[in-house]
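> here is my input; please provide its structure:
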Amino acid sequence: MIDAIYFDGQSSRRQPVTLIMHKRVVAMRGEGIKQSHRLSRLRLSERLEHVPRILYMPDGGSVHVSDPRLDKMLAANGYRESRVVGWQRNWMLSLLALVAVVALLLSGYQWGLPWVADQVALHMPAALEKKIGDGQLKLLDKSVMAPSELDPVVQARLQRLFADLKQPRGEKTDYRLEFRRSHIGPNAFAVPNGVIVMTDELVKLAENDQAVLGVLGHELGHLQRRHSLRRLMQALGVSVLLNVWVGDASSVVATVPTVLLDQKYSRDFEREADQYAIDMMQTNGIPLEPMAVLFERMEKYASRNGEASHRHEQDAKGEGRRSKSRKDEEEEEPEPLDYFSSHPSGGERVAKLRAADRAKK
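You can find the predicted model right below:
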């Protein structure tokens, strides 16, 4: 016999009672209270240190027991805790469970999320894809892009030369080539609506149509493999992916342009796009050496401008402040190129291009 507190489930009134267990029957006695229930019909709370155990009655009432002898009474009447409760009390099993949960979360992030992102990107409606790309291009034009100043004759020549190229494996990836003057220096990128943007600065740095065609082939590879959308879906996270999956795209349209501005492709995506460019150039009998030379120039450009930027920062710390005219001049200078950031190294990419050229000979 042990003491307990009974609550009838209808009020907050505490009623002292005594409990007796015999042959798997729980008998409860108190002032005006006389109940008996089979143990199998009761639900027991888990055992926690310094916390009363609760026996939940079929009628909605409950009995709170602080007496540690309850566990012996339960065991004597054949009550056995569930395996889960037993595992929780075993520190080794609890640790293993924690490790398993962490491993599951990391695996989901490493492999599960990219897989789901790919599925969402591959099944995204074309209208939504176009809307995302239009939003990104509009934002870029407002922030870092300006109308092209490249000779229209040069633009038309590059448009024609690239349009005449055959895509590898007979693919027919739709695209639209546009030119911009840019504050970010020599660059090219593709947006989800099928637009490939090439900056005037990149054309001037290349000094070679074949090199420009190779870079355009690289960007067409990003479009063909839908890298921008796949990377975007991964960056936005699970909640937005689910919204797109069930058809609520409003959160994506509102968030996407800003995210895309900071988006960088993974090394695997860059390697895929490089291989696509190689396949496209070789399909059309165009050597890859000009593209390799351009990549070397781009890397040197990035390094040179990065060092200049670092010197400007050191000068600013020493001088304390610059004149307004000097600030204006520095703001007009293009920022260091981020073409290789978080991607395979420039040396690796150049070596791959030249190796592909040698293998073709």
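> going forward, measure contacts between C-alpha atoms and count neighbours the same way
OK.
> strands along this protein, start to end?
2-7, 15-22, 25-30, 33-38, 43-44, 53-56, 62-65, 145-147, 176-182, 188-190, 195-199 (DSSP state E).
> let's see this one next to it:
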Amino acid sequence: MIDAYYYDGSTTRRQPVQVLLHKGILAINGESVRRSVRLSRVRVSERLEHAPRILRLPDGGHIESSDAGLDKLLRRNGYREPRVVRWQRNWHLSLGALVSLLMVLIAGYHWGLPWAADTLAQNLPPSMEQRIGDEQLKLIDASWMEPSRLSVEEQARIRKLFAGLRQPGGEQVVYRLEFRRSKIGPNAFALPNGVIVMTDELVRLAADDSAVLGVLGHELGHVKRRHSLRRLLQALGVGVMVNMMVGDVSSALAAVPTFLLDQKYSRDFEREADQYAIDMMRANGVPLTPMAELFAKMGAAHSHGAGNASHDEEDIDARDEGRIESEPAPRNGRRSGQSQIAKSFEYLSSHPSDEERIRRLKAADVQGKATRGTVGAGAGG
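Here you go, the predicted structure:
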């Protein structure tokens, strides 16, 4: 027999009682309480170190007891703790559960989240993609871009050249090409609304039109595969995905500034975009080596600080327009804080010029030339 307190479930009154457990029957005896109930109909709370144990009765009342003898009475009458409770007290099983949880989380992050982002991106209404891309472009223009200084004729010429290329497989991917003068050096990037932004610095850095067209083909690959939107959805997580599925795009727009600071495509995305550019350039007989060489130049420009390129272009423009800088240039040839800006906004470098990429593009160029040569020889025979 143990001491306990009884609550009838209708009032807050606490009544001291004595509890007896025998042959699966729970007997309660007190000044104004005298009842019994089968133990199988009683819900017993989990045992905690610094809290009383609670026995919940079928009619809504309950018993609270901190008496250590209660556990012994329960065991003698055949009561067993629930399986989950027993697992919690077994450190081997607890450790196994923790490891399993970590594995599930890692698998979800590496495979589940990308799959969910891809699925949602493929089914997202075009109006949402347009709105997200528009907001990104506004933020970019307000922070890191200026109106292009390329002539209207030059911009029109590049647009016409790229529009004249056949897309792989007869596709008609909708895009819009925009030119901007950059504060972060030579670059090009694609937004979820199909806008491809190319900087003046990249056009000037390119050796010829083939390099520019190759980069634009690469960006069109990002548009085709919705890489920017998929990367955004992966970065923002499941909660934002759910909101967007029910039509609320505000949470995604609120997170756009944070996302832009970390907009680096995965290697898989980059390989897909590279392959799209390879297929497109091959379909139009455009060499790929100039594109590879341009990526190498871009990598060198970013590794040495894109601020140099931007500053050099600014000096050139100043001399062309007859303007003279009134303040002396720093000894390192950089405008104060320019290198820091370039370093902070490397997020737009969605074209890592690693050796693998350059080798792949040049190899594709060689293979394409060999294929054309074989076809030509066969036709001639």
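> what's the TM-score once they're superposed?
Put the two chains on top of each other and the TM-score (TM-score structural alignment, normalised by the length of the first structure) is 0.89; 348 aligned residues with a CA RMSD of 2.5 Å.
> picking up where we left off before, nearest to Q119 of the first structure, out of the strands of the first structure?
strand 188-190 (20.2 Å; CA to CA).
> quick one: average offset of that closest one versus the second structure, please.
Superposed on the second structure, strand 188-190 of the first structure shows a mean distance of 0.9 Å to its aligned residues (mean CA distance after the TM-score superposition for the first structure).
> what range in the second structure matches that strand?
Taken onto the second structure by TM-score structural alignment, strand 188-190 of the first structure occupies residues 188-190 there.
> which stretches of the stretch 201-350 of the first structure form helices?
209-224, 227-236, 238-246, 250-261, 267-283, 289-319, 324-332, 346-360 (DSSP state H, counting those that start in this stretch).
> contacting residues around Q275 of the first structure?
Counting by CA atoms under 8 Å, 6 or more residues apart in numbering, Q275 of the first structure touches H218.
> can you tell me how far the aligned partner of it in the second structure sits from S32 of the second structure?
Matched to the second structure by TM-score structural alignment, Q275 of the first structure sits across from Q275. Q275 of the second structure sits 84 Å away from S32 of the second structure, going by CA to CA, to the nearest Å.
> how about M244 of the second structure?
Taking CA to CA as the measure, M244 of the second structure falls 59 Å from S32 of the second structure.
> re earlier: any idea how far the match of Q275 of the first structure is from T11 of the second structure?
As judged by CA to CA, Q275 of the second structure and T11 of the second structure stand 73 Å apart.
> likewise S336 of the second structure?
Distance, S336 of the second structure to T11 of the second structure, by CA to CA: 74 Å.
> more neighbours: which of these two?
Counted by other CA atoms under 10 Å, S336 of the second structure and T11 do not tie: S336 has more neighbours, with 12 against 8.
> leaving out chain neighbours, which residue sits closest to that one?
Excluding the flanking residues, the one nearest S336 of the second structure by CA to CA, 6 or more residues apart in numbering is P330, at 7.4 Å.
> ok, back up a step: output the strands of the first structure as CSV; include the columns distance to R311 of the first structure and mean neighbour count.
Compiled in CSV, the strands of the first structure are given as follows (distance: least, CA to CA, whole Å; neighbours: other CA atoms under 10 Å):
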stretch, distance to R311 of the first structure, mean neighbour count
strand 2-7, 76, 20
strand 15-22, 80, 17
strand 25-30, 83, 18
strand 33-38, 83, 13
strand 43-44, 71, 14
strand 53-56, 69, 19
strand 62-65, 73, 21
strand 145-147, 26, 15
strand 176-182, 22, 19
strand 188-190, 27, 22
strand 195-199, 26, 22
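> want to throw those strands into a markdown table with distance to L260 of the first structure?
Listed next are the strands of the first structure as a markdown table, based on distance: least, CA to CA, whole Å:
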| stretch | distance to L260 of the first structure |
| --- | --- |
| strand 2-7 | 59 |
| strand 15-22 | 64 |
| strand 25-30 | 65 |
| strand 33-38 | 63 |
| strand 43-44 | 53 |
| strand 53-56 | 54 |
| strand 62-65 | 56 |
| strand 145-147 | 15 |
| strand 176-182 | 17 |
| strand 188-190 | 11 |
| strand 195-199 | 14 |
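> which one of those strands lies closest to V215 of the first structure?
Smallest distance to V215 of the first structure across those (CA to CA): 7.5 Å, for strand 188-190.
> could you find the closest non-adjacent residue to A4 of the second structure?
Closest residue to A4 of the second structure in three dimensions, ignoring its sequence neighbours and counting by CA to CA, 6+ apart: S65, at 4.5 Å.
> residues touching the one you found, list them.
The contact partners of S65 of the second structure, taken as CA under 8 Å, 6+ apart, are 3-5, 52-54.
> got it, and I286 of the first structure?
Shown in contact with I286 of the first structure (CA under 8 Å, 6+ apart): Q210.
> what's the answer for S341 of the first structure, then?
Applying CA under 8 Å, 6+ apart, the residues contacting S341 of the first structure are K264.
> again, only this time at 6 Å
Listed by CA atoms under 6 Å, 6 or more residues apart in numbering, the contact set of S341 of the first structure is empty.
> from L253 of the second structure, how far off is M244 of the second structure?
Distance of M244 of the second structure to L253 of the second structure, given as CA to CA: 11 Å.
> ok, now L105 of the second structure?
26 Å.
> ok, now R47 of the second structure?
Going from R47 of the second structure to L253 of the second structure by CA to CA gives 47 Å.
> again, but for F345 of the second structure
19 Å.
> now do G60 of the second structure against S32 of the second structure, distance only.
Distance, G60 of the second structure to S32 of the second structure, by CA to CA: 17 Å.
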